[in-house]
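Student: below is the sequence, then the predicted model.
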Amino acid sequence: MISPDTVRVMEALQADGGDARFVGGCVRDALVNRPVLDIDIATPLKPDEVIARLNAAKIKHAPTGLKHGTVTAIVDGHPFEITTLRIDVNPFGRHAEVAFTDDWEKDAARRDFTINAMSATMDGDVYDPFNGVEHLRTGRVVFVGEAEQRIREDILRILRFFRFYAHFGQGRPDMRALLACSRLAGEIVKLSAERIRQEIFKLLESDRSADVWNIMMHAGVVTHFLPEATAVPVLSRLIELEAARHHQGKAFVLRRLAALLDITQNCVPMVIKALKLSNDQAAQLATLATPTWKVSLRMSVKEVEQLVYRLDNDMVRSLLLLASARENTREHFDELYQAATAFRAPRFPLVGGDVLKIGWKEGPDVGRILGEISEWWMEQGFKPGRTECLAKLLENYPNNPDPKPAWLAKKE
């Protein structure tokens, strides 16, 4: 928050007596020494005044939400969302009608949780009208104002409550908030799949997600948007395994989601639809939850290497983590996980052109034949070279217009 780009934007807004502060998540994260990813700025300046000051400072900008008072400044490719102080006139979730104000406390009062209602100056002075600093210190996620009313303004706040509790909470959740979430959980069905997915994925990034998911289930929340996701013990064991393996960086949320699923015939398609996953996300979840090839800790190292060839190292490691969590055992896990990490799959020596050269025409038979030869090659431990694979191809498929083509005869 003190980078040259940030200073440049703040100085532009504060020129000639203008006022601007950092608000929301960037203040919260800075106070607990977490990486600040997005910087949001609030100001009493109206949007046209903000634009004029950015123009004067030769800072690029985009009118990303003028109706709600938001202008995005862009410095060296970094966005800074600048929003005029406002109050909600008619709160309707993302479509609330707002009126601009110059009252910082009224603007803070429209925010969801006390830990998100703080603001800070460039000099580091923190303004905290709702005791957010103390709540952050003690791990309490508390609504600003009356919980049920704030949820009715935007039902997504139910999922946001559990997401922030997973990342910042300690001890038991705030009971008034929990009861309000439970009472209004049936309204979650009105939310778009995209908004639900975004919150759930962020929640699953937390290493406390299994405990929080269990609370959500007991509060009757999960059944309204993802009733297939109830395998909390599996998720808990998976997170322990990830920690033991020193997994760094952002959690692989699709693996954690797969761990939660009670696998039935239509489970995965229903989850894909409920969360409106992208094609790539859907394919990954299907592989993680219901892999085509059987995965267990009773596999041999050879079978693990074959699976790495079919998929890739990362996916096989994920499948082994899930297998260990589901089977509730670590027997043979370390050996197989090491094999999945160390093995580097070689390139199959044959290509489609080799099948065409022995007389087959283009079409599905080419892929089928290559698949059969590659299965043999894998069973041989990936050892046969190109010459041996070509010989196996001719041995298995001798009935063709030219049993021994000239190009092969010359090599002999």
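Tutor: Thanks, I have it.
Student: all contacts plus neighbour counts: C-alpha atoms, from now on.
Tutor: Will do.
Student: name the nearest residue to the most centrally placed residue in the chain, ignoring sequence neighbours.
Tutor: With distances taken as Cα atoms, centre = their mean, residue 201 lies nearest the centre of the chain, 4.6 Å away. Of all residues not flanking residue 201 in the chain, residue 253 sits nearest, at 6.0 Å (Cα to Cα, 6 or more residues apart in numbering).
Student: wait, is the residue nearest to the centre of the chain part of a strand?
Tutor: No: applying DSSP: H, G, I helix; E, B strand; the rest coil, one finds residue 201 to be helix, outside a strand.
Student: you'd agree it is up against residue 255?
Tutor: No: taking Cα atoms under 8 Å as the definition, residue 201 is not a contact partner of residue 255, at 10.8 Å.
Student: all strands of the stretch 51-200 of the chain, in order?
Tutor: Assigned by DSSP state E, counting those that start in this stretch, the stretch 51-200 of the chain shows strands spanning 60-65, 70-75, 78-84, 86-90, 97-100, 119-120, 126-127.
Student: what packs against the fourth one?
Tutor: Okay, so that is strand 86-90. Secondary-structure packing of strand 86-90 (3 or more Cα pairs under 8 Å, 6 or more residues apart in numbering; DSSP states H and E): strand 97-100, helix 104-109.
Student: contacts made by the last one with the rest, please.
Tutor: Helix 104-109 is contacted from outside by 85, 86, 87, 101, 117, 118, 129, 144, 145, using Cα atoms under 8 Å, 6 or more residues apart in numbering.
Student: tell me the contacts of the fifth one?
Tutor: The one in question is residue 117. Residues near residue 117 by Cα under 8 Å, 6+ apart: 23, 24, 108, 109, 111, 128, 129, 130, 132, 144.
Student: could you export those to CSV, including columns for distance to residue 70?
Tutor: Compiled in CSV, those are given as follows (distance: Cα to Cα, whole Å):
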residue, distance to residue 70
23, 13
24, 14
108, 16
109, 18
111, 16
128, 22
129, 23
130, 24
132, 24
144, 22
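Student: state the pair within those that is farthest apart.
Tutor: Spatial extent of these (Cα to Cα) is set by the pair 23 and 144 at 15.0 Å.
Student: next, the one to line up against it:
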Amino acid sequence: MTDSPAAAVFAALAANGVQARFVGGCVRDAVLGLPIGDLDVCTPARPERVMALARAAGLKVVPTGIEHGTVTVVADHVPVEVTTLRRDVETDGRRAVVAFTDDWAEDAARRDLTLNALYLDPDGTVYDPIGQGLADARAGRIRFVGNAETRIREDVLRILRFFRFWARFGREPPDPVGLAACATLADRIPSLSGERVWAELAKLLVARRAAEALGAMAESGVTDRLWPGSTDVARAVAVIGLEQSLGLQADAVRRLAAMIGGAGGAEPAASRLRLSRAEADRVRRALSVAGGPAGGDPERRARIYRTGSRAYLDARILFAAAGREPADTLVHDRDVAQEWTPPRFPIGGDDVAALGVPPGPGTGRLLRLVEDAWIADDFTGDAAACRAKLAALVDQGRQQQ
């Protein structure tokens, strides 16, 4: 926050008498001594004036959300979002019509949570217009600004943000007033875009207190509104515990797969959340790949070869999370999945053609038979051995004709 990019933005504004302060997450994280992510700045100056002053100082300007008063000023290749102070004129639960203001308290009053309604001068002076944000941030209290139901009706996504911020920062039990408001308005969650829901849920799922937050969401009826079909919060909580016991990095997509109630729920959930193609494919595989215990390392390697190491480990963890197997049996699965690199099948279609087999479906059938035998032999056969097996199959087929 004191580096040259931010300093350049503040200097461009201050040189013309424009006041500006850091706002929101970067202030909260600075107060808590956490690493700073995105830099957000607010000012009473209108976006047109911000752009003119920034350009006059030689800085690049991108009007990223000018209708809401936001422009991105780029200094030394670092983006700094600068937003004009605002008040809400009209809201519909998904988006707001805003009017610009020069009142810092009005801007603070429209924010979601008290710990996000903090402002910071470049000299280090913290401003807390609500009068609760600084104490709440330091105490790990997650509370809505003003009336909880009013804040949620302005933007229903704030239900998920309440639980997400509690999962990350909360040190006290969830605020009962906030919980009650989330429960009352949970039926509005389907009105949100899937992208927004998944963006919040993905962050929540890897937060420090994700398991407890999911439990509170389930009790409030929130998880039942995330996508069509059932949810399995207990299995997701179990997966969180298994990942921790195995020393695995928190994985939002694996935890999401665990939340989905069975393989049949993969498509509705992926469609509702607008998952990327890779995310949706991983969820499908995690829920469809057989996760039963392997008989030994050759079978483990065979299954990893056919499904991929990540899909194999996902399925095994979900299988254990359903209470079908002790968690300690997964340690060796983890080690094999992480340490063994599947080899490449050493022959292909050219080898079949070299034996005089005409192109067609028979080529694939022969290669699959040889590959199955190669896998059954624990991948020990080299190219010569596989070609010998292939030649034997071709001879056998000709003798049977």
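Tutor: That came through fine. For clarity, every value in this text was computed on a predicted model and none was experimentally measured.
Student: any chance of the helices and strands packed on strand 86-90 of the first structure in CSV with distance to residue 71 of the first structure and mean neighbour count as columns?
Tutor: Shown next, in CSV, are these (distance: least, Cα to Cα, whole Å; neighbours: other Cα atoms under 10 Å):
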stretch, distance to residue 71 of the first structure, mean neighbour count
strand 97-100, 14, 16
helix 104-109, 17, 19
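Student: in TSV: these, plus distance to residue 169 of the first structure.
Tutor: Below are these laid out as TSV (distance: least, Cα to Cα, whole Å):
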stretch	distance to residue 169 of the first structure
strand 97-100	31
helix 104-109	21
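Student: out of those, which comes closest to residue 6 of the first structure?
Tutor: In terms of Cα to Cα, the element of these nearest to residue 6 of the first structure is helix 104-109, at 20.9 Å.
Student: how about the contacts made by residue 120 of the first structure?
Tutor: 21, 22, 23, 27, 126, 127.
Student: got the contact list for the closest residue to it other than its chain neighbours?
Tutor: Ranked by Cα to Cα, 6+ apart and with sequence neighbours excluded, the top spatial neighbour of residue 120 of the first structure is residue 126, at 4.4 Å. Taking Cα under 8 Å, 6+ apart, we find residue 126 of the first structure in contact with 118, 119, 120.
Student: what's the neighbour count on the closest residue to the second one other than its chain neighbours?
Tutor: Residue nearest to residue 119 of the first structure in three dimensions, not counting chain neighbours: residue 23, with 4.4 Å by Cα to Cα, 6+ apart. Using other Cα atoms under 10 Å, the number of residues around residue 23 of the first structure comes to 24.
Student: over to residue 393 of the second structure?
Tutor: Neighbour count of residue 393 of the second structure, defined by other Cα under 10 Å: 16.
Student: counterpart of it over in the first structure?
Tutor: Superposed on the first structure with TM-score structural alignment, residue 393 of the second structure falls opposite residue 396.
Student: could you look up the SS state of residue 345 of the second structure?
Tutor: With three-state DSSP as the basis, the three-state label of residue 345 of the second structure is coil.
Student: need the counterpart of it in the first structure.
Tutor: Using TM-score structural alignment, residue 345 of the second structure lines up with residue 348 in the first structure.
Student: quick check: that match touching residue 376?
Tutor: No: taking contacts as Cα under 8 Å, residue 348 of the first structure lies outside contact range of residue 376: 11.1 Å.
Student: let me see the contact set for residue 57 of the first structure.
Tutor: Residue 57 of the first structure makes contacts with residue 12, as judged by Cα under 8 Å, 6+ apart.
Student: what about it, distance to residue 14 of the first structure?
Tutor: 11 Å (Cα to Cα, to the nearest Å).
Student: once you drop chain neighbours, what's closest to residue 269 of the second structure?
Tutor: Distances taken as Cα to Cα, 6+ apart put residue 227 closest to residue 269 of the second structure, at 5.3 Å, once the chain neighbours are dropped.
Student: part of a strand, is that neighbour?
Tutor: No: counting by three-state DSSP, residue 227 of the second structure is not found in a strand; it is coil.
Student: can you tell me what it aligns to in the first structure?
Tutor: By TM-score structural alignment, residue 227 of the second structure lines up with residue 226.
Student: just the element for residue 22 of the second structure, please.
Tutor: According to DSSP states H and E, residue 22 of the second structure maps onto strand 21-23.
Student: name the residues that touch that strand?
Tutor: So strand 21-23 of the second structure is in contact with 39, 40, 41, 42, 43, 116, 117, 118, 119, 120, 121, 122, going by Cα under 8 Å, 6+ apart.
Student: can I get these in a markdown table with distance to residue 8 of the second structure?
Tutor: Listed next are the contacts of strand 21-23 of the second structure as a markdown table, based on distance: Cα to Cα, whole Å:
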| residue | distance to residue 8 of the second structure |
| --- | --- |
| 39 | 13 |
| 40 | 14 |
| 41 | 12 |
| 42 | 15 |
| 43 | 15 |
| 116 | 24 |
| 117 | 24 |
| 118 | 22 |
| 119 | 19 |
| 120 | 16 |
| 121 | 14 |
| 122 | 11 |
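Student: of those residues, grab the buried ones for ChimeraX.
Tutor: Buried members of the contacts of strand 21-23 of the second structure can be picked out in ChimeraX with the line below, counting by 16 or more other Cα atoms under 10 Å:
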select :39,40,41,42,43,116,117,118,119,120,121
